[in-house]
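Asks: Pasted the sequence and its predicted model underneath.
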Amino acid sequence: MPAPATDAGQVPFCEAKEETRAGLEGSAGGADPPGRRGARGRRLHIVWRNVVLMSLLHLGAAYSLVLIPKAKPLTLLWAYFCFLLTALGVTAGAHRLWSHRSYKAKLPLRIFLAAANSMAFQNDIFEWARDHRAHHKYSETDADPHNARRGFFFSHIGWLLVRKHPDVIEKGRNLDVTDLLADPVVQFQRKYYKTSVVLMCFVVPALVPWYIWGESLWNSYFLASILRYTIALNGTWLVNSAAHMYGNRPYDRHISPRQNPLVALGAIGEGFHNYHHTFPFDYSASEFGLNFNPTTWFIDFMCLLGLATDRKRATKSMIEARKAKTGDGSA
């Protein structure tokens, strides 16, 4: 994990600095059915509440598809807009800002990203960032919350359906999260997380189409809340699963994370995963800057507005040297 950035003040003309140094209960554990054993022969404990809730959510999303032809075009545009907000709450917020400290955000932007993160409903910022730091530090070991060595299903959704592996809990307690504890926005969102999720993930997305342009509340709820939420969840999960299994490894062939442009499209820029695990401090999470990376566009725009500063980047020489030393020769 990169160390938190030091305060370097406003970045003139918003140029990026080059870096010159190298939610649900019971998340993680195993995805095997009862009676079988997971990692190291440990008996798995399925969280049946999560299994039922996730099953109902995906059934609701499947039903939502039949409502698309009946909905007003504005409702579909609103659902997509909510999807983008949801994704940014994870990618620009919980991931690149709070997990990796790859750039700095002023208070208004942090408040916006925290609200968008509540719309994402993937555990509060503190828990998301803590688990993600564990994922990087202990990648693909039993201390990795969604260890990809345990298969596609486990790394995609199975880790949310069983109790955490003891190593995840033990190692997670030793991580440095003082920066998260010191951020009042993170702590406020954590304190009022359930209320903010109800409002931002389900109520507000459903009420806007119904109140403003007269969409039926039924269509609004299933399309802008249920379908949007389910698609956003799976977009994030594909980074944990598909982007750890399918694609090339031009930066480090010795690690599992891969470059997966299709995942990047679905996760608004988070699919260049071999690069990200090689240079986790890079705010763009990609060598390619703006290409296929709407999250980078957003952060750069926030910088132009003066709401984001101190973006970290890997130098070109560092990238080329790493490709030559550990890459698979694919780029």
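Replies: Arrived safely, thanks for sending.

Asks: only C-alpha atoms for contact and neighbour calcs from this point on.
Replies: Noted.

Asks: hang on, Asp252 in a helix?
Replies: No - under the criterion used here (DSSP: H, G, I helix; E, B strand; the rest coil), Asp252 is coil, not part of a helix.

Asks: quick one, what contacts it?
Replies: By C-alpha atoms under 8 Å, 6 or more residues apart in numbering, Asp252 lies in contact with 274-275, 278, 322-323, 326-328.

Asks: out of these, what pair is the most spread apart?
Replies: Thr278 and Asp328 (13.1 Å; C-alpha to C-alpha).

Asks: which neighbours do these two share?
Replies: 251-252.

Asks: who wins for most neighbours among the contacts of Asp252?
Replies: Scoring those on neighbours with other C-alpha atoms under 10 Å, the highest-scoring entry is Asn274 at 28 neighbours.

Asks: OK, contacts around it?
Replies: 248-252, 255-259.

Asks: just to revisit the earlier point, now the contacts of Asp252 in JSON lines, with distance to Asn123 and secondary structure?
Replies: JSON lines is the format used below for these (distance: C-alpha to C-alpha, whole Å; DSSP: H, G, I helix; E, B strand; the rest coil):
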{"residue": "Asn274", "distance to Asn123": "25", "secondary structure": "helix"}
{"residue": "Tyr275", "distance to Asn123": "25", "secondary structure": "helix"}
{"residue": "Thr278", "distance to Asn123": "26", "secondary structure": "helix"}
{"residue": "Arg322", "distance to Asn123": "34", "secondary structure": "helix"}
{"residue": "Lys323", "distance to Asn123": "35", "secondary structure": "helix"}
{"residue": "Thr326", "distance to Asn123": "35", "secondary structure": "helix"}
{"residue": "Gly327", "distance to Asn123": "34", "secondary structure": "coil"}
{"residue": "Asp328", "distance to Asn123": "35", "secondary structure": "coil"}
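
Asks: ok, of these, which one's closest to Val52?
Replies: Asn274 (33.8 Å).

Asks: what about the strands in the chain?
Replies: With DSSP state E applied, the chain shows strands at 17-19, 104-105, 308-309, 312-314, listed in chain order.

Asks: here comes the other one, which I'd like you to weigh against the first:
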Amino acid sequence: MAPKTPVADVQSPEGLEDEVEPVILEENHSQKRPPMVIVWRNVVLFLFLHFGALYAAFLVPKAHPLTLLWSFALYIMAGWGITAGAHRLWAHRSYKAKLPLRLLLIVFNSIAFQNDVIEWSRDHRVHHKYSETDADPHNARRGFFFAHMGWLLVRKHPDVKVKGQAIDLSDLKRDPVLRLQRKIYKPLMLSCCFIIPTVVPWYFWGESLWNAYFIAAVLRYTLGLNATWLVNSAAHMWGNKPYDRNINPSQNLGVSFSAVGEGFHNYHHVFPHDYSTSEYGWHINLTTMFIDIMAVLGLAYDRRRIPTALVLKRRARTGDGTE
């Protein structure tokens, strides 16, 4: 069955410029890797965060139903802040957004608390350019735990720093919205990720501050982090590879479900400039749905889409024969 292409404003030009050829990897990096230096501060913080989330799970049955609905809404908004914002809009420039949408995505991104967009996009651009080498911040060849969260618990490999400094971020630094976010990131993040999520249930429907904080802030935030991390770990290890069997990124429907549409990862690494990061439009892809709705409202435009003929050609040439 041929991949479905939703209606979009702009298609990528016919040709191979949108394809990413696999990076030639060395089989063994261990001899040139310096010893890992554990960042104990991060270890302690993530331990407290995950124990807090585990405790919050026991509070869920006692919570007001609106608190659970509010937490789910925050999870989706934070997800869009990463997927529609930091990832598809700013890191890949796969579509364009008018000022009101960019401001909204900055708020959503601050709910997600995964560093400001400029820093997030720098790491992601390095990840694509040097995928699964030592210059990749979350190199999946170093194992599931490292790709999932271990990379945040140790000092960066020197290659990550060197290659990251060479990545062009001039387009991001010219954006006044991103400059504003970076300037006020700490108070904005604290307000969007922790304070507002806690205060709203307490003020509007009488939830206890304790329940609101642990469920709408700590548990929701922890689940969102792990959903994003699964794109770096599980989607680089498990799934089929219909477009390029020679790279690790794979199609993983479970990741797509938890990460609001980011699990079609073999497709995304082959065609990184497709605004949908998927060949199937809205299928298990709430982010594509969100961007398309914003386009109907006139807030998103110039959505880049890979022509179906090019997708089928690449699938026949380098795919693993699955769909």
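Replies: All right, it came through fine. Quick caveat, the model's predicted, so the values are computed rather than measured.

Asks: are any of the contacts of Asn274 of the first structure buried, and which?
Replies: 248-252, 256-259 (16 or more other C-alpha atoms under 10 Å).

Asks: Relative to Asn293 of the first structure, tell me which of the strands of the first structure wins on proximity.
Replies: Nearest to Asn293 of the first structure, of those and by C-alpha to C-alpha, is strand 312-314 at 14.7 Å.

Asks: Tally up the residues packed near Glu170 of the first structure, please.
Replies: 11.

Asks: ignore the last one, Val218 of the second structure
Replies: By other C-alpha under 10 Å, 26 other residues sit near Val218 of the second structure.

Asks: Excluding sequence neighbours, find me the nearest residue to it.
Replies: Among residues not flanking Val218 of the second structure along the chain, Ala53 sits closest, at 5.7 Å (C-alpha to C-alpha, 6 or more residues apart in numbering).

Asks: need the contact list for the counterpart of the one you found in the first structure.
Replies: Using TM-score structural alignment, the equivalent of Ala53 of the second structure in the first structure is Ala61. Neighbour list for Ala61 of the first structure: 222-223, 226-227, 230 [criterion: C-alpha under 8 Å, 6+ apart].

Asks: can we see that at 10 Å?
Replies: With contact taken as C-alpha atoms under 10 Å, 6 or more residues apart in numbering, Ala61 of the first structure is in contact with 55, 222-223, 225-231.

Asks: same thing with Tyr138 of the first structure?
Replies: Counted by C-alpha under 10 Å, 6+ apart, Tyr138 of the first structure has contacts 132, 144-145, 147, 167-168, 171-172.

Asks: By neighbour count, which of those wins?
Replies: Pro145 (31 neighbours).

Asks: What lines up with it in the second structure?
Replies: With TM-score structural alignment defining the correspondence, Pro145 of the first structure maps onto Pro137 in the second structure.

Asks: is it true that its match touches Val160?
Replies: Yes - here Pro137 of the second structure reaches Val160: they are 5.9 Å apart, a contact under C-alpha atoms under 10 Å.

Asks: And the helices in the stretch 51-200 of the first structure?
Replies: 73-88, 107-120, 125-137, 152-156, 166-173, 178-181, 184-191, 193-197 (DSSP state H, counting those that start in this stretch).

Asks: and the shortest one, which stretch of the second structure?
Replies: What it means is helix 178-181 of the first structure. On the second structure, the counterpart of helix 178-181 of the first structure by TM-score structural alignment is residues 170-173.

Asks: Against the first structure, what's the mean shift for the matching stretch, could you check?
Replies: Superposed on the first structure, stretch 170-173 of the second structure shows a mean distance of 0.5 Å to its aligned residues (mean C-alpha distance after the TM-score superposition for the first structure).

Asks: to the chain's geometric centre, what's the distance from that stretch?
Replies: In this view, stretch 170-173 of the second structure has its centroid 19 Å away from the chain centroid, taken as C-alpha atoms, centre = their mean, to the nearest Å.

Asks: now the closest residue to Glu170 of the first structure other than its chain neighbours: how far from His254 of the first structure?
Replies: Ranked by C-alpha to C-alpha, 6+ apart and with sequence neighbours excluded, the top spatial neighbour of Glu170 of the first structure is Ala143, at 8.0 Å. Ala143 of the first structure is 19 Å from His254 of the first structure, where distance means C-alpha to C-alpha, to the nearest Å.

Asks: of these two, who's got more company?
Replies: Regarding Ala143 of the first structure and His254, a neighbour count based on other C-alpha under 10 Å identifies Ala143 as having more, with 25 against 11.

Asks: so that one makes contact with Arg173?
Replies: No - in this structure, Ala143 of the first structure is not within contact of Arg173 by C-alpha under 10 Å, at 11.0 Å.

Asks: close enough to count as contact, Glu270 of the first structure and Ala285?
Replies: Yes - between Glu270 of the first structure and Ala285 there is a contact under C-alpha under 10 Å: 6.8 Å.

Asks: These two: which is more packed in?
Replies: Glu270 (32 against 29).

Asks: neighbours around the counterpart of Asn123 of the first structure in the second structure, how many?
Replies: Applying TM-score structural alignment, one finds that Asn123 of the first structure aligns to Asn115 in the second structure. Asn115 of the second structure: 15 surrounding residues under other C-alpha under 10 Å.

Asks: which residues does the residue of the second structure most remote from its centre contact?
Replies: Distance from the centre of the second structure peaks at Gly206, with 33.4 Å (C-alpha atoms, centre = their mean). When contacts are counted by C-alpha under 10 Å, 6+ apart, Gly206 of the second structure touches 64, 67, 199-200, 212.

Asks: from the contacts of Ala61 of the first structure, which is closest to Met200 of the first structure?
Replies: Of all the contacts of Ala61 of the first structure, Met200 of the first structure sits closest to Ser225, with 9.3 Å by C-alpha to C-alpha.

Asks: Alignment lookup: that closest one to the second structure.
Replies: Ser225 of the first structure maps onto Ala217 in the second structure, by TM-score structural alignment.

Asks: Many thanks, I have nothing further to ask.
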